[in-house]
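J.: Prediction below, plus the sequence it came from.
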Amino acid sequence: MNKQTHHFKTVDELSVGSMHGLLRDAIAFKEGETWTVPERPYVANLFYEPSTRTKMSFEVAQKRLGFHVLDIDADTSSVQKGESLYDTIRTLQAIGASAVVVRHFEKQFYEQLGGLSIPVINAGDGEGEHPSQCMLDLMTIKEEFHTFAGVNVAMIGDIRHSRVARSNISALKRLGANVQLAGPDDWMDHSLGCAHVSVDTAIKQADVVMLLRVQHERHAEQTASQNAKRYHEQFGLTEKRETMMKPGAIIMHPGPFNRGVEIATSLVESPRSRIFKQVENGVYARMAILKHVFESSKAIDYALRDAL
């Protein structure tokens, strides 16, 4: 019987109970709890798109947990010779990698990876999902409000092209939060099942103002630099709009952020901002994800052995 694996591909595959379990582990890691993976396995990081926060926090998380880290540069790998994603990961598996973290420009890239016997962790799939970012965002909100029930979250900006928005909306709604969307009409996605309101309305009602980056690389035409000021005035979190926020409301942004576009420079590290706290929490959330994947895969493996 073939070994079974436990992947981390989408938020939708996680039950509410699993999400709460991941958050408990992440917060426990932040409070100093330790967990070391047995036998110090190798984990490969394979990023086909640029990344600072996600890639580096996965690497720090892996090293804190005792993994050996294989950092694969897609630009200098056999990908440049036409090797498929499956064959690249299958090669890493043959070399000895026990898991692989992948960021890829194709939506649902993981659908082509059936047959692998090592866990695949989705670090962002095109315009699809960003489940590990979702977990660190949930952790940040949980630390602030201690619950999700009834928390009002406003997502503002480039919703249609945002994998962060898709993952977060799915998770937050199932956890009991209220989500509203604001931004340019052309960048909305009505299939997500959230109300589309004006930016001012969203900011006034929100407990969490979650700004989303203008994703120039996913638009057919890049936003001209002369339009940055116009976007900031119409849809950005300006200093004036910040004064409309409720007492106790916080500012979040998955990064990287464009100062003076999505958010005024003076607000990036203001008392309301949790932007760099999100970055900090990314390490602990990804530690929890790695623990979850390895423990779940081992549990499946033990169950199969017992069944033989």
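T.: Structure's in. What do you need? Numbering: from 1, shown residues only.
J.: all contacts plus neighbour counts: C-alpha atoms, from now on.
T.: Noted.
J.: what about residue 31, how many residues close to it?
T.: 10 (other CA atoms under 10 Å).
J.: name the element the residue lying closest to residue 100 once chain neighbours are set aside belongs to?
T.: Spatial nearest neighbour of residue 100, excluding adjacent residues (CA to CA, 6 or more residues apart in numbering): residue 44 at 4.6 Å. Taking DSSP states H and E as the criterion, residue 44 maps to strand 42-47.
J.: I'd say residue 6 and residue 290 touch.
T.: No - the criterion here is CA atoms under 8 Å, and residue 6 misses it with residue 290 at 10.7 Å.
J.: neighbour count winner among the two?
T.: residue 290 (25 against 20).
J.: hang on, the earlier thing: contacts for the strand holding residue 44, please.
T.: 55, 59, 62, 67-74, 92, 96-104 (CA atoms under 8 Å, 6 or more residues apart in numbering).
J.: change it to 7 Å
T.: 67-74, 96-104 (CA atoms under 7 Å, 6 or more residues apart in numbering).
J.: of those, buried ones?
T.: When the contacts of strand 42-47 are checked for burial by 16 or more other CA atoms under 10 Å, the buried set is 67-69, 97-104.
J.: Included below, for side-by-side comparison, is a second structure:
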Amino acid sequence: MSLHLQSTESGRLRHLLTLEGLPRETLVALLDRAQAFVDHGGAADPRTALAGTAVCTLFFEASTRTRLSFQRAAQRLGADVLGFDASTSSTSKGESALDTLRTIEAMGVRGFIVRQREDGGAARLAAAAQPGTAVVNAGDGRSAHPTQGLLDVLTLRQAKGADFARLKVAIVGDIRHSRVARSELHALRTLGIGEIRACGPAGLLPGDATLDGCGVGDDLDAALDGVDAVFMLRLQRERMAEGLVPSLEEYHRDYGLTAARLRRAAPDAVVLHPGPMNRGVEISDEVADGPQSMVLRQVANGVAVRMAVLEALLA
């Protein structure tokens, strides 16, 4: 459903719900436009691009980086931004997400940035939206987080160049529950990445086709050997009740990225993490704050990527 909803017959984006199946030329165009915003502000005055357009951040799940990044991106494009807080909205009285969208849409809002707990939640809202309304998936369940995938590969491209075919990358941690990992995998494959290694304990690796074509293992030292980039994932503590790892201490011992472990990667390897970081669990302070860390650059690139997406959908 997402792919059918996402583009018009002519190929123009009307929503951004997933990176899976997104044409390479569309993905690269979004990255190029985001890079232009990074380099030059993108236009003589990007503040006019969405002047008079109303955008709502419709978040039914907690967020810091993504929500504020989208707000900043919309503001920089000149949009009117409405913030939505599920805890103080009519959803606490039983109103459905669909009725919430229709209510806000009736106020003249054209862009919705949606975060949902349920897989496919953003696509269901997009399917019900009026013509001319654009929905951006800001994370739904375990399915997808397309703008995070875009900003991660933009950060990798800035660090390593556009020829992904020569690169080896490792994705480490809780891949099973990670919508970020799925979007990263879609983007990396579309851009022709040379080699992907997926690493984590068996209970945190997906049992479906998510990792098809990847080298899969539970030995972090082997996964790091000679890689050009390491994508670390948050250990989702809310899943700890399922007993997926024995303890945080054992997880850090076996899968935490330390400076000593990072030396197994290529000397100029970069480290990415979508945040929030569990320091001392999946990543040590010395790596998170070290010279190979791209974490804050990812945050900065997030604003530019989200500007490019909102401009493509709404300008």
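T.: It's in. Values in this document were obtained by computation on a predicted structure and should not be read as measured data.
J.: still on that earlier bit, which residues in the second structure does whichever helix or strand comes after the strand holding residue 44 of the first structure align to?
T.: Using DSSP H and E, the helix or strand that follows strand 42-47 of the first structure in sequence is helix 53-64. Using TM-score structural alignment, helix 53-64 of the first structure lines up with residues 65-76 of the second structure.
J.: mean per-residue distance, the matching stretch to the first structure?
T.: Superposed on the first structure, stretch 65-76 of the second structure shows a mean distance to its aligned partners of 0.5 Å (mean CA distance after the TM-score superposition for the first structure).
J.: what sits against residue 283 of the first structure?
T.: Taking CA under 7 Å, 6+ apart as the test, what residue 283 of the first structure contacts is 57-58, 60-61.
J.: Tell me, how many residues neighbour whatever residue of the second structure lines up with residue 19 of the first structure?
T.: Using TM-score structural alignment to pair residues, one finds that residue 19 of the first structure aligns to residue 27 in the second structure. By other CA under 10 Å, the residues close to residue 27 of the second structure number 15.
J.: Look at residue 27 of the second structure and give its secondary structure.
T.: helix (DSSP: H, G, I helix; E, B strand; the rest coil).
J.: picking up where we left off before, where's the residue nearest to residue 100 of the first structure relative to residue 63 of the first structure, distance?
T.: Distance, residue 44 of the first structure to residue 63 of the first structure, by CA to CA, to the nearest Å: 12 Å.
J.: Comparing these two, which shows the higher neighbour count?
T.: Neighbour count, other CA under 10 Å: between residue 44 of the first structure and residue 63, residue 44 has more, with 24 against 16.
J.: what lines up against that one once you look at the second structure?
T.: Residue 44 of the first structure maps onto residue 56 in the second structure when the alignment is built from TM-score structural alignment.
J.: can you check residue 87 of the first structure too?
T.: So, by TM-score structural alignment, residue 87 of the first structure is matched to residue 99.
J.: do residue 289 of the first structure as well
T.: Matched across to the second structure, residue 289 of the first structure falls on residue 309, judged by TM-score structural alignment.
J.: Now for that match: which residues touch it?
T.: Residue 309 of the second structure touches residue 30, counting by CA under 7 Å, 6+ apart.
J.: let's see it at 10 Å
T.: By CA atoms under 10 Å, 6 or more residues apart in numbering, the residues touching residue 309 of the second structure are 13, 15-16, 30-31, 33-34, 70, 73, 136, 147, 150, 303, 315.
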